[in-house]
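Student: The amino acid sequence is not available; the structure is as follows:
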């Protein structure tokens, strides 16, 4: 028997298969549901307007996107890479380590895996493949893998979206992502070391000691951005949204006035690029707001909670099940869609089982980031394959060890909640 809700879901799938963006598909299908259910069609517009204009936190999304674009068009990325080369370049597989460490540092500025891959990726892949030091596919794979650290270490655009649907504290979510992000970086560096010794990757010549102070001073203004951002937010000086504005302003001032590397044309391109990305995210959020209203009317979250209670799952069993579901969906769907449409369905069950929403949010975001590396949809894989002109299969093969390392970290933060909650609790979190 067909119901309005089943017709709505089928329409979303059908329109998506035909090529309509998922945000538009959800809006059209939700309006169709309202029509079939005999409800006021104006409710769709009401849900979108109320959701977008009453969510002050959403302002952080375009501001973090703009900050990342401004850093990419300036010379901040170049200076950070030179600094990372000083830190870890002298070890076996040094440029692979530079790749990971630079992403860890850049993660404290951008909040976007795509921005990290595009910004750092073009430069570091060129450094790694120059003179045939590393296979192009390997350089691409470690770049894509390291880029997923970006949205886990604060600031984080996916965590902002999770806070929108869960009402969890953005500040504590940001803190919760620090240790898992660092664990991911450590896991990737260990994997890179093992592969480098096995495949005899080169050791970079050490940077002369006399050059280290000069390189550090050049990178210092860029390194101060995450420090200012985090101390401003957790020192009570500004909210995460205000912190996003401060990050964008700081990136603009450093690139244009201090480094003098930002032309008016580059500024225009950065604003245009961030506007396009914001519009894309905005349409997706609008579609999710309307569809989530439909899901609420149909009482889907509570029905799922009742259904899952019949299995008598423990909190850990529930988290394990969510991991499996999200990892499968990550192979098929875009991350923001999962966050805005699928995750809200699980939140009532998580609350009922006593799962901490900060830990749940970090686990969800790590799942979604791993989804960027898993075919057939893995968006980062497509970006890197296009950037390097390598077959997608070659990138995937080289990325498998790093995907396994990421899964190991995911299991750790799932079964050891303190890996996520220790730092928030040190700064007053009572959950």
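Tutor: Yep, that arrived. Source: prediction; values computed, not measured.
Student: C-alpha from now on. contacts and neighbour counts both.
Tutor: Noted.
Student: Residue 250 versus residue 418, what's the distance?
Tutor: 33 Å (Cα to Cα, to the nearest Å).
Student: who has more neighbours, those two?
Tutor: Set residue 418 next to residue 250 and count neighbours by other Cα atoms under 10 Å: residue 250 wins out with 21 against 16.
Student: I'd assumed residue 226 was in contact with that one.
Tutor: No: with contact defined as Cα atoms under 8 Å, residue 250 does not reach residue 226; the gap is 10.4 Å.
Student: which SS class is residue 201?
Tutor: When classified by DSSP: H, G, I helix; E, B strand; the rest coil, residue 201 comes out as coil.
Student: So the residue positioned nearest the centre of the chain versus residue 396, what's the distance?
Tutor: By Cα atoms, centre = their mean, the chain has its centre lying nearest to residue 151, at 3.2 Å. Distance of residue 151 to residue 396, given as Cα to Cα: 21 Å.
Student: So which other helices or strands are in contact with the single longest helix found in the chain?
Tutor: Longest helix in the chain by number of residues, with DSSP state H as the criterion: helix 264-297. Where contact means 3 or more Cα pairs under 8 Å, 6 or more residues apart in numbering; DSSP states H and E, helix 264-297 is packed against helix 22-36, helix 42-53, helix 60-73, helix 335-337.
Student: Tell me who's in contact with residue 169.
Tutor: 163, 358 (Cα atoms under 8 Å, 6 or more residues apart in numbering).
Student: Please, where are all the helices along the stretch 301-431 of the chain?
Tutor: 315-330, 335-337, 343-352, 357-371, 379-388, 392-415, 418-426 (DSSP state H, counting those that start in this stretch).
Student: here comes the other one, which I'd like you to weigh against the first:
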């Protein structure tokens, strides 16, 4: 087992260092590990079978539908209406535009399920607007990057669906509901930092709008916000599955963008569909190759060996969870969320369950942890998008982002060591066994 694990790890990281795409790195490392034990033909056949089997899941159909609905929303005027709603509600508070940025990213991320989409859609408007009103451009970019990650925790979230598959069948409905409180806590923590930062730097506030204007702006955003109620309410009530909810999300976002708001033309749909196919293909290939790696990990008994090693170091659950968090924070800084979840869930979930941590609690902790990696150098995709939108560099954005990082890590520690934050809602709704 030791030799197999060494071959797997060394091959994987050498390929990554050579800039081989991560999905190919995973697949080649898996094949190389198998070749140590068996001949080439059965090894490559097994890899192919495991890759195909990893995609043979009805729940995975939800991903292309949520990807498509997110792309339609990004072009359908939904982001602008959410920003105007947030502006009307909290723009007059200290650091008003920064708070509007956080709330808008949270709402749009929760509707679209994409941190990158939230960064692009909200950031393209809010970053120039904040700069125009006297905010530092780098601070505006930092707020957008960190706030956009809430879309990974607040449902509908593709990464929670992927975790459900990787964990061996954890309830998607329970995961979706469990993500609400942690996601809102992250948003509130970021808002608190924004208020303190704004007061320290004397950033301006927005004027109080007349009640009629506030009502108008909020009413304009209600159709968009209804998507959350329709999708999550339908899943929890058992009206439809998460996959069927994805179809509902596509149909509803098309209705909003094409019929109600009239900001997407029918002739634009082929381009949107083509883009969604490209994104889905990348995600599915990652899932397929990671499924093969998960199988070889299990076949070589690597997760059990890691569990035994960690329990030998300490039987203190708090210390073990802290170690897992530290490892995942490092992983998140160098690896995208999807492969990280697919690779490390089979490794760390048995450890967590052995110390009494539920799969729901661990899943939210893991996704929240890896969300920090989305806005962390050197490979944070959201960080790069935010810098691109703001026309700034990573070096300049890091300093104003440090207090925002600390806020996210503080919430991560709360979620890690207080299971009720992620478990209370699904338990109250009878979604946890």
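Tutor: Received, thanks. Remember, predicted model here, so these are calculated numbers, not experimental data.
Student: I'd say the residue nearest to the centre of the first structure and residue 109 touch.
Tutor: No: counting by Cα under 8 Å, residue 151 of the first structure does not reach residue 109; the two are 9.8 Å apart.
Student: Quick one: map residue 244 of the second structure onto the first structure.
Tutor: Under the alignment (TM-score structural alignment), residue 244 of the second structure maps onto residue 242 of the first structure.
Student: Residue 356 of the second structure too?
Tutor: That one, residue 356 of the second structure, aligns with residue 354 by TM-score structural alignment.
Student: Quick check: that match touching residue 315?
Tutor: Yes: with contact taken as Cα under 8 Å, residue 354 of the first structure and residue 315 are classed as touching, separated by 6.9 Å.
Student: about what we covered before: would you double-check that the residue nearest to the centre of the first structure falls in a helix?
Tutor: No: under three-state DSSP, residue 151 of the first structure falls outside any helix and is assigned coil.
Student: The nearest residue to it once chain neighbours are set aside and residue 382 of the first structure, how far apart?
Tutor: Once flanking residues are discounted, residue 151 of the first structure sits nearest to residue 111: 4.6 Å by Cα to Cα, 6 or more residues apart in numbering. As judged by Cα to Cα, residue 111 of the first structure and residue 382 of the first structure stand 20 Å apart.
Student: cool, residue 296 of the first structure as well?
Tutor: In terms of Cα to Cα, residue 296 of the first structure sits 35 Å off from residue 382 of the first structure.
Student: So between the two, which is more surrounded?
Tutor: Regarding residue 296 of the first structure and residue 382, a neighbour count based on other Cα under 10 Å identifies residue 382 as having more, with 21 against 14.
Student: Need the counterpart of the more buried one in the second structure.
Tutor: Aligned partner of residue 382 of the first structure by TM-score structural alignment: residue 384.
Student: next one: residue 371 of the first structure
Tutor: So residue 371 of the first structure corresponds to residue 373, using TM-score structural alignment.
Student: try residue 194 of the first structure
Tutor: So, by TM-score structural alignment, residue 194 of the first structure is matched to residue 196.
Student: likewise residue 116 of the first structure?
Tutor: Aligned by TM-score structural alignment, residue 116 of the first structure pairs with residue 118 of the second structure.
Student: Please give the element, helix or strand, for its match.
Tutor: helix 115-132 (DSSP states H and E).
Student: what about the helix or strand hosting the match of residue 194 of the first structure, how far off from the first structure?
Tutor: For residue 196 of the second structure, the host element (DSSP H and E) is helix 180-201. By mean Cα distance after the TM-score superposition for the first structure, the fitted helix 180-201 of the second structure averages 0.6 Å away from its aligned residues in the first structure.
Student: so what does the helix or strand just after that helix touch, helix or strand wise?
Tutor: Counting by DSSP H and E, the next helix or strand C-terminal to helix 180-201 of the second structure is helix 211-236. Packing partners of helix 211-236 of the second structure (3+ Cα pairs under 8 Å, 6+ apart): helix 78-90, helix 96-112, helix 172-178, helix 242-254.
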